[in-house]
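J.: can't give you the sequence, but here's the structure:
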């Protein structure tokens, strides 16, 4: 409240200072023109500035908010001309002439000539132009400050949301992996120790290596290698799992843990147990883009929980939206009869965040 009153007081003081400077400036012009300085010059300067002030404040408080800010430019120009005309007449007729004896106005000024009206018209236009520019510049500065605050708030909100999404992703992934280990431990499989080691590598990647918004593409592909190897252990030997990847030699970066939910979804909800079960996973990359393709067959079970099944994929969509511009990624997910496919195209970054 105190800050608001202080700003209002400073604003009023600024306006008073502006008009005092204007009065002094006109007095100086009158002195140069007549080579004398007296009360008449001061009175004329005050009267003329009163006319300017009427036009300026009507423009600032009525014409600009009602027409200019709403982009009604024709209406604004029309009413501005009307305002300038009436303001000029106001100075000449309503102020100068009733006080002409006191002001000792010259005969030329008393004649209401067209030349005098034009002089007041363009002088008023000059003042309106200056004050309009100052107002628009002030509004622009306020808008920039507001945009900065909004961007800062949005950035903080984004960072909090990404942290929350990663927090949801890690338990989701851990839950699925532990289920795999538990299933094998029930039959005393010799594969359990190797599975635990691979899970340890995967969790290290999630907890330590993927803490940034962008990580090395090479590390992320290594994570996918381990994840697919982990998933291979628990599926039937006759399942066709085809995995292709490029030889990563560049130092490109991508957002971490984008592929795991799709691959996990293929192993968990695909592979209905037929002789033709398959999962095709492939990566292809050039200097600027990475393409991820996945396709698998599936059969939706009767007790399928669609509400909780898409948590990981929903998180991927949100992270893509937050971390990449709209022209930096493309995600296509298709489900046709018994085939599920995913295509994700990503713009490669040249540095991490």
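T.: Everything's here; your move. Keep in mind that what you see is a predicted model, and the values were worked out from it rather than measured.
J.: contacts and neighbour counts: CA atoms only from here.
T.: Will do.
J.: Pretty sure residue 116 sits against residue 110.
T.: No. Here residue 116 lies out of contact with residue 110, judged by C-alpha atoms under 8 Å, at a distance of 9.3 Å.
J.: Now for the most centrally placed residue in the chain, which secondary structure element holds it?
T.: With distances taken as C-alpha atoms, centre = their mean, residue 151 lies nearest the centre of the chain, 6.1 Å away. Counting by DSSP states H and E, the element that carries residue 151 is helix 114-185.
J.: Could you give the number of residues near residue 313?
T.: 18 (other C-alpha atoms under 10 Å).
J.: for comparison:
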């Protein structure tokens, strides 16, 4: 199972290391860019290092002060105004560093090697140098290019984290829907057996307890063993067999099961539950449900088909958009966005669902 954008999930120390590595890379790149016209690279490193506090302060002020206090709290006007103020201040700070420190050092170093060297950039008064549009634009570009790259990564990380949180919340909501929905249906089955004073009622209670234990405690993980998920599915089928007895013909074939296969829990059970709910109507007479599960090289294919009543009742009409099927569809779109195929066929006397999943391509939330 491969996570999407795994580099985004880092520990505190890894993030610190990546930040240090980024700024060292910036220092190296700028040294290479500006070193060609300098007497030596050590001088270039020193000059570039003079400006690094401006770049670093600019980035962290916006990324860890302005964004959390204003952007995250949806104070967008204040955020934009402060952002522009910091951009302007950083540009002016960069230009002042050039005029007062960097340019004189560069000029004196070059002058030693070439006494005839004249640098027009230094012409004019301090105010005239500060106000020259060409050098202000150059300072703006040099100040912002790498900081804006870093901020773009920051905003992407924020978007990604929020997307992950939203997906996780939706998954928890969808999984939460399964529990009461399943419990309600199974309690109905148990109620029907108690009305008949069936001696099998205690067995149903035990089977229900096992399934609920799995739902509440084991299915809270991102993935489970496919074998375990299918064993719960078999337990559910056994409960339904008790309820319907000889009136329902059930066939379930399994091929290719292996301990190493993993799957997001409770994706198949709602499909089976849906088939029992709509395919075992008393109006059908001799009802039937056929299930076939095949797994090969992490490719799972599950096909389930069931009989339908000749005259649909209000409960049967929304067969293809039941809570269980809608829930499964949404969870598949989140967990296996490009690694699944869910095909629903609603014909006159047969309802069928074919689910195909590449188990190795689950999106990790």
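T.: That came through, no problem. Bear in mind the structure is a predicted one, so any value in this text is a computation, not a measurement.
J.: Once they're superposed, what TM-score comes out?
T.: After superposition, the two chains reach a TM-score (TM-score structural alignment, normalised by the length of the first structure) of 0.68; 280 aligned residues with a C-alpha RMSD of 3.5 Å.
J.: Can you name the next helix or strand after the helix holding residue 151 of the first structure?
T.: helix 192-204.
J.: Tell me the spacing between the alignment partner in the second structure of residue 270 of the first structure and residue 164 of the second structure.
T.: Matched across to the second structure, residue 270 of the first structure falls on residue 279, judged by TM-score structural alignment. Distance, residue 279 of the second structure to residue 164 of the second structure, using C-alpha to C-alpha, to the nearest Å: 37 Å.
J.: how about the helices in the stretch 251-353 of the first structure?
T.: For the stretch 251-353 of the first structure, the helices defined by DSSP state H, counting those that start in this stretch occupy 260-269, 306-309, 311-323.
J.: Could you list the residues in contact with the last one?
T.: Helix 311-323 of the first structure is contacted from outside by 158, 162, 165, 169, 172, 213, 255, 258, 261, 262, 329, using C-alpha atoms under 8 Å, 6 or more residues apart in numbering.
J.: Just name the closest of the residues you listed to residue 285 of the first structure, please.
T.: Lowest distance from residue 285 of the first structure to the contacts of helix 311-323 of the first structure (C-alpha to C-alpha) belongs to residue 329, with 13.6 Å.
J.: Look at the counterpart of the closest one in the second structure and say how many residues are nearby.
T.: Under the alignment (TM-score structural alignment), residue 329 of the first structure maps onto residue 340 of the second structure. Using other C-alpha under 10 Å, residue 340 of the second structure is surrounded by 21 other residues.
J.: show me what contacts residue 340 of the second structure?
T.: With C-alpha under 8 Å, 6+ apart, residue 340 of the second structure has these contacts: 332, 355, 356, 357, 358.
J.: Excluding residues flanking it in the chain, which one is nearest residue 294 of the second structure?
T.: Counting by C-alpha to C-alpha, 6 or more residues apart in numbering, residue 294 of the second structure lies nearest to residue 255, which is 4.8 Å off, once chain neighbours are set aside.
J.: ok, the counterpart of the one you found in the first structure to residue 88 of the first structure distance?
T.: When the first structure is aligned by TM-score structural alignment, residue 255 of the second structure is paired with residue 246. Using C-alpha to C-alpha, residue 246 of the first structure is found at 78 Å from residue 88 of the first structure.
J.: Stretch 185-195 of the second structure vs the first structure, average distance?
T.: Per the superposition on the first structure, stretch 185-195 of the second structure and its aligned residues are separated by 0.5 Å on average (mean C-alpha distance after the TM-score superposition for the first structure).
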